Each structure stands twice: as C-alpha cells, then as structure tokens.
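Trainee: Below are the sequence and a predicted model; questions follow.
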Amino acid sequence: MKGKDFSMEKTTRLKRDLAYTGTILKIYRDTVVANGIEEVYDYIHHDGAAAVLPVTKDGKILMVRQYRNALDRFTLEIPAGKLDAPDEPKIECAARELEEETGFRSETLEFLMTVNTTVAFCDEQIGVYIAKDLIPSKQHLDADESIDVEEWEVKDLLEMIYTGKMTDAKTIAAILAYAQKEGIR
C-alpha cells in the first residue's frame, strides 16, 4: 500500500525564536506554514549523544541502573551520555561513557545504529555502538551520579521489552537491533 505523496506539499519555517536555554538543551518556538496554514511548534535542540551496548565475553549485556528525574524512578539502560561538544565524534563519546558508567573500556567499538529519540519535537540523535572484548578499568561517575552495573542475558532483556517493563527507547532499539544482528530470540 502506497502512502500519500508529500512531495507536492509546501512547508516553510517562517521564524525560530529562542525561548529557553538550559544546561543540555535549547527550546525554540517555531512558526511554520504548511499548505497555507500557519502553526506554532515547540522545538527542542540537543547537541547529540552516544550510547554503547557492552557485550561480555560470555555474551551478556552490561546494563546500568540509574535514577531518571523526568520519570521519577530508576531505569535499566545501556550506558549513554551527551556529547561534550557538538562536533565530538560519537564513537569517542561512546567510549568515554562506557568507561565512566561501567568501569570497562574497549579497544574496538562497532557502529550499530543511529536513533532519533523524539522526532515530533526534538532533534536529539544518538549514535549507538557495540563494545566487545571489554577491559576492566574504573568507573568515573560525576558527583551527582549513582549508577549500578548489572549483567543481563539478552533473552531476559527481550522479555522485559515485550512485557513493557523496559521503556527507554535507545535501549530498546539497541537490544532489538543487536538481537536481530546476532540471531538471538
């Protein structure tokens, strides 16, 4: 079934006004005309991030459990963090976050995928990598971070996804892509 042909529609952004600057994002108010109708949209700019799916020698995934203020609860996720600068290579950010959050590093990171987290109102893009051949190191947590590192079987993580117990989009996308790539069900 073929969808609607959007190539005939005309959409133009008339203006973008900065409404708020935070520590990791900027919020704008955009005025857009689409098919002759003027609308106002909220738009959030994020410089980007990287995430890493660390795989132990026995095939388990290292996950991090940490408090997330937006949800007011602890979540189970793959290690991730924001870029230190907009032009920082995502692979370097992924390597840094792996060591900072898990206390392991890896000499080789393999690109897995790119995820846009919330396309309706935010441009955040996360580069996701696979880390194997993990080398023990030391966690380097920020003063306000409290992260527990846990080893999980892929099949158990898949079960958490399918039962709705895991809700973090980058983590879900990474685990599903990795499981598909490796033929794990």
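Mentor: That came in fine, so what should we check first?
Trainee: okay, CA-based contacts and neighbour counts for the rest of this
Mentor: OK.
Trainee: Do a quick rundown of the helices in this protein.
Mentor: Remark: helices assigned in the chain by DSSP state H are 90-102, 154-162, 169-182.
Trainee: so which of those comes closest to residue 130?
Mentor: Judged by Cα to Cα, the one of those that comes nearest to residue 130 is helix 169-182, at 8.2 Å.
Trainee: gap between the residue of the chain most remote from its centre and residue 97?
Mentor: The outermost residue of the chain relative to its centre, with distances by Cα atoms, centre = their mean, is residue 36 at 35.2 Å. Remark: distance between residue 36 and residue 97 (Cα to Cα, to the nearest Å) = 45 Å.
Trainee: do the same with residue 53
Mentor: From residue 53 to residue 97 the distance is 11 Å (Cα to Cα).
Trainee: Need the overlap of contacts for those two.
Mentor: Residues touching both residue 53 and residue 97 (Cα atoms under 8 Å, 6 or more residues apart in numbering) are residue 79.
Trainee: ranges for the strands of the protein?
Mentor: 11-21, 25-34, 37-46, 49-54, 61-68, 73-77, 80-82, 104-105, 109-116, 125-131, 135-136, 148-152 (DSSP state E).
Trainee: Strand 37-46 and the longest one, what's the angle between them?
Mentor: Using axes from the mean of the first three to the mean of the last three Cα atoms, to 10 degrees, the interaxial angle of strand 11-21 with respect to strand 37-46 works out to 50 degrees.
Trainee: now the fourth one
Mentor: An angle of 60 degrees separates the directions of strand 49-54 and strand 37-46 when computed by the same axes, to 10 degrees.
Trainee: Now do strand 49-54: which elements does it pack against?
Mentor: strand 61-68, strand 80-82, helix 90-102, strand 125-131, helix 169-182 (3 or more Cα pairs under 8 Å, 6 or more residues apart in numbering; DSSP states H and E).
Trainee: structure B:
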Amino acid sequence: MEIEEKIVKKETLFKGNIFDVRCDTVILPNGRKATRDNLEHCGSCAVFAVTNDNKLVLVKQYRSAIFDVTTELPAGKLDKGNEGRMEAAVRELEEETGYKAGKMVHYFDMLSAVGYCDEVISVYLATNLKRTKQNLDDDEFLNVVEIDIKEFKESVLKGEIRDAKTVAGVMRYCLENNI
C-alpha cells in the first residue's frame, strides 16, 4: 500500500529565530486533500558528557513550554550561518557546564518530534573532561548536576527525567555498555 503524501502547496506562516511555521497542503494516498502544520527547525546538538569517574554531566533548566524544570543533556540550537554540528556541541558543552572534552565523537542523530517538526538533534559523546569556566548566554539560567548512571536510570524509570534526547542518549549508552 502506498503511504506517502504528496505536497502540493507550502505556505510559511511565521519566520522565527529558531524555527519557521509552515502549513502544507498534501494529497493523501487515497486522493483526498489534507493540511499539515510543521515546524522547520534550524537544528541542534546535545552532549552526552561522562566525567572521569563515570558520572553524567547534566543541566537543570526551566523550560517555559512545559512550565517546569527539566534535567537534561547540555544542548542548544545551531547558530544560523555556517556553524557545524560538532562546533556547536563543543561550544554548548563549555558554555553550559564549564567542561571541555579531551575527546568528543558523534554518537547518533535523533528526530525530536517527527509528527510536526524536522529538527535533527546530533548527540555527541564527550569524555576526558577538563574543568574550565561556565559561560552562559545572557538569557540562560541553569544548574549543572553530575549523576551516577544507575541513579540516572532510576530517575528515568520513576518519570523524574523525561527529556527525549536525554533518555535516548542514556538508553544507547546503557545498551552499548551493558549497564
């Protein structure tokens, strides 16, 4: 059975700093028309940082979209222009946590909300961390926490940590390391 939709019209409704809002008119596999509201995101990166004593470096940050504080991987959007994903990950790790990685490698890419958004989050694994200085943006307020992987897993299972990129990163790390 054919399941792909064919876009017949794209209309940008809003242009923002992080994303644009678009309404697409599509033809469904059964021939009917429908509309799809989508966000075109500039892309982002996240860093799965592990200290030399095997603790995860996370940040606690207020998120206005959910009116709550989350515990999550250090992360951020790509600066518009020519910033590469690895470059953004290096920048975000030091800005948000005050750590520099002796080694940073691309870990995996994930799609954050495929039902309405094209955002790709590139997750990097950072090890051999060295303490530097946190350098938050003027509008950024967060706390750095270091947590043991087993304690982290318990927090996920209890529903205390719900951020998708963070849960996905830890799931992969645990599967790869038999934790």
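Mentor: Ah, there it is. Note that the coordinates shown come from a computational prediction; the quantities given were computed from them, not determined experimentally.
Trainee: TM-score for the pair, please.
Mentor: Here the TM-score for the pair of chains, by TM-score structural alignment, normalised by the length of structure 2, is 0.95; 178 aligned residues with a Cα RMSD of 1.2 Å.
Trainee: From residue 6 of structure 1, how far off is the residue farthest from the centre of structure 1?
Mentor: 14 Å.
Trainee: right, and residue 108 of structure 1 touches residue 134 too?
Mentor: No: taking contacts as Cα atoms under 8 Å, residue 108 of structure 1 lies outside contact range of residue 134: 9.1 Å.
Trainee: Have a look at the two and say which one is more surrounded.
Mentor: Taking neighbours as other Cα atoms under 10 Å, residue 108 of structure 1 and residue 134 compare with residue 134 leading, 18 against 14.
Trainee: That one matches what in structure 2?
Mentor: Residue pairing (TM-score structural alignment): residue 134 of structure 1 is matched to residue 129 of structure 2.
Trainee: quick one, what contacts its match?
Mentor: Applying Cα under 8 Å, 6+ apart, we find residue 129 of structure 2 in contact with 49, 50, 51, 52, 99, 100, 101, 102, 103.
Trainee: Report the aligned residue range of structure 1 for stretch 92-101 of structure 2.
Mentor: Aligned by TM-score structural alignment, stretch 92-101 of structure 2 falls on residues 97-106 of structure 1.
Trainee: Contacts only, for the aligned residue in structure 1 for residue 58 of structure 2.
Mentor: Matched by TM-score structural alignment, residue 58 of structure 2 corresponds to residue 63 in structure 1. Residue 63 of structure 1 makes contact with 54, 76, 77, 78, 79, 149, 150, 151, 152, according to Cα under 8 Å, 6+ apart.
Trainee: could you redo the last one with a cut-off of 10 Å?
Mentor: If a contact means Cα atoms under 10 Å, 6 or more residues apart in numbering, then residue 63 of structure 1 has 52-55, 75-79, 101-102, 147-152, 157, 171 as its contacts.
Trainee: before we move on, back to that, will you turn the strands of structure 1 into CSV that also has distance to residue 162 of structure 1?
Mentor: Shown next, in CSV, are those (distance: least, Cα to Cα, whole Å):
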stretch, distance to residue 162 of structure 1
strand 11-21, 37
strand 25-34, 31
strand 37-46, 29
strand 49-54, 19
strand 61-68, 17
strand 73-77, 15
strand 80-82, 22
strand 104-105, 29
strand 109-116, 19
strand 125-131, 21
strand 135-136, 31
strand 148-152, 15
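Trainee: Between those, which one is closest to residue 92 of structure 1.
Mentor: Among the strands of structure 1, strand 49-54 comes nearest to residue 92 of structure 1, with 8.5 Å by Cα to Cα.
Trainee: how big's the offset between that closest one and structure 2?
Mentor: For strand 49-54 of structure 1, the mean deviation from structure 2 after alignment is 0.5 Å (mean Cα distance after the TM-score superposition for structure 1).
Trainee: what's that strand aligned against in structure 2?
Mentor: The aligned range for strand 49-54 of structure 1 in structure 2 is 44-49, by TM-score structural alignment.
Trainee: I'd like to know how far the closest residue to residue 107 of structure 2 other than its chain neighbours sits from residue 170 of structure 2.
Mentor: Of all residues not flanking residue 107 of structure 2 in the chain, residue 124 sits nearest, at 4.7 Å (Cα to Cα, 6 or more residues apart in numbering). Using Cα to Cα, residue 124 of structure 2 is found at 12 Å from residue 170 of structure 2.
Trainee: Tell me the counterpart of residue 13 of structure 1 in structure 2.
Mentor: Here residue 13 of structure 1 is matched to residue 7 in structure 2, going by TM-score structural alignment.
Trainee: Equivalent analysis for residue 157 of structure 1, please.
Mentor: Superposed on structure 2 with TM-score structural alignment, residue 157 of structure 1 falls opposite residue 152.
Trainee: With residue 171 of structure 1 instead?
Mentor: Taking TM-score structural alignment, the alignment pairs residue 171 of structure 1 with residue 166 from structure 2.
Trainee: I figured its match was touching residue 71, is that so?
Mentor: Yes: assessed by Cα atoms under 10 Å, residue 166 of structure 2 is found in contact with residue 71 at 8.3 Å.
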